[in-house]
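J.: Give me a model of this one.
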Amino acid sequence: MKLINFVLNVIWLIFAGLWMSILYVLAGIVCTILIITIPWGIASFRLAVYVLWPFGRTTRVRDDAGAPSCVGNVVWLVFAGWWLALGHLTTSIALACTIIGIPFAWANLKMIPISLMPLGREIVSTDQRFAGW
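T.: Next up, the predicted model:
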């Protein structure tokens, strides 16, 4: 299974991961420069690493996420989330044009909700997905 994840991640890195990760890093840099938005910058950097190498990992809602995460997600959605979601959508359309790219297009579409609402989520290994239950 780890070999399959490695191969999928390498293909993903070449065709979608590097470009999308750069977009997340740019959003994180802008958020960090603005100082008041540093928490969003940290979330953006964390997602940049996830988007760079996603297979074998997943996200789940944090148990301690509350109202501040909800309010933060609304701010993120307005200023950066929809741009990143648009990037995922555009990349998935381009990947779906090829037969071999369809699974990667689907993976890109699955990342749209995470790009829209990143706060209050944590990235975990797929082996640990249900560890908290």
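J.: only C-alpha atoms for contact and neighbour calcs from this point on.
T.: OK.
J.: which non-adjacent residue is nearest residue 22?
T.: With sequence-adjacent residues excluded and distances taken as C-alpha to C-alpha, 6 or more residues apart in numbering, residue 22 is closest to residue 48, at 7.2 Å.
J.: Ok, residue 29 next?
T.: Spatial nearest neighbour of residue 29, chain neighbours left out: residue 41 (6.5 Å); criterion: C-alpha to C-alpha, 6+ apart.
J.: That neighbour and residue 98, how far apart?
T.: 34 Å (C-alpha to C-alpha, to the nearest Å).
J.: which of those two has more neighbours?
T.: residue 41 (24 against 11; other C-alpha atoms under 10 Å).
J.: what packs against the helix or strand in which that one is found?
T.: If you go by DSSP states H and E, residue 41 is part of helix 38-52. In terms of contacts (3 or more C-alpha pairs under 8 Å, 6 or more residues apart in numbering; DSSP states H and E), helix 38-52 is packed against helix 18-33.
J.: Now do the helix it packs on against helix 38-52, angle only.
T.: 170 degrees (axes from the mean of the first three to the mean of the last three C-alpha atoms, to 10 degrees).
J.: The structure of the following sequence is requested for comparison with the preceding one:
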Amino acid sequence: MRLLLNILWFVLGGWISGTLWLLAGVIFAITIIGLPWTPAAFRIAGFSYWPFGRMVVDRDPGATSFLLNILWLVLAGWWLALHHILLAVALAVTIIGIPFAWQHVKLAMLSLTPVGKAVMEV
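T.: Take a look at the predicted model:
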């Protein structure tokens, strides 16, 4: 079931989200200022491609992660999370879209504070 949901997710738009996060990671890597967020962008890209059967956990709750997450939240995190929440609400209206809506909620939470998180297999 997880494989089927991941394939449907990928075909119906997950590839767009994952590719945009990969592009963001490359742009972060090119700039010196964006280097701290590069690994988080690549992690989110992998999660955006295949979210079913995975979960996000805290990995490093240190002071550096906290400061980077605060800066990220102010500059980009809130509108990325809002985007995912709006998609989740639209998908939750249909019964078929509920599993996809839940994945967008997980992506919204990850988009708010991506530094210091890890994606684990369930």
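J.: what residue of structure 2 takes the place of the residue nearest to residue 22 of structure 1?
T.: Using TM-score structural alignment as the criterion, residue 48 of structure 1 maps onto residue 45 of structure 2.
J.: Quick check: that match vs residue 96 of structure 2, distance?
T.: Using C-alpha to C-alpha, residue 45 of structure 2 is found at 24 Å from residue 96 of structure 2.
J.: Between the two, point out the one with more neighbours.
T.: Neighbour count, other C-alpha under 10 Å: between residue 45 of structure 2 and residue 96, residue 45 has more, with 24 against 10.
J.: who are the neighbours in contact with that one?
T.: Each residue near residue 45 of structure 2 by C-alpha atoms under 8 Å, 6 or more residues apart in numbering is listed here: 17, 18, 19, 20, 21, 22.
J.: ChimeraX command for the buried members of those residues?
T.: To isolate the buried members of the contacts of residue 45 of structure 2 in ChimeraX, using 16 or more other C-alpha atoms under 10 Å:
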select :17,18,19,21,22
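J.: could the contacts of residue 45 of structure 2 go into a markdown table alongside distance to residue 73 of structure 2?
T.: Output for those, formatted as a markdown table (distance: C-alpha to C-alpha, whole Å):
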| residue | distance to residue 73 of structure 2 |
| --- | --- |
| 17 | 19 |
| 18 | 20 |
| 19 | 21 |
| 20 | 18 |
| 21 | 16 |
| 22 | 19 |
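J.: Can you tell me the closest non-neighbouring residue to the residue mapped onto residue 2 of structure 2 from structure 1?
T.: When structure 1 is aligned by TM-score structural alignment, residue 2 of structure 2 is paired with residue 5. Excluding its sequence neighbours, the residue lying closest to residue 5 of structure 1 (C-alpha to C-alpha, 6+ apart) is residue 55, at 5.4 Å.
J.: From what I see, the one you found and residue 2 are in contact.
T.: No - shown here, residue 55 of structure 1 and residue 2 do not form a contact pair, counting by C-alpha atoms under 8 Å, at 9.3 Å.
J.: Among the two, which residue is more densely surrounded?
T.: Per other C-alpha under 10 Å, whichever of residue 55 of structure 1 and residue 2 has more neighbours is residue 55, with 20 against 9.
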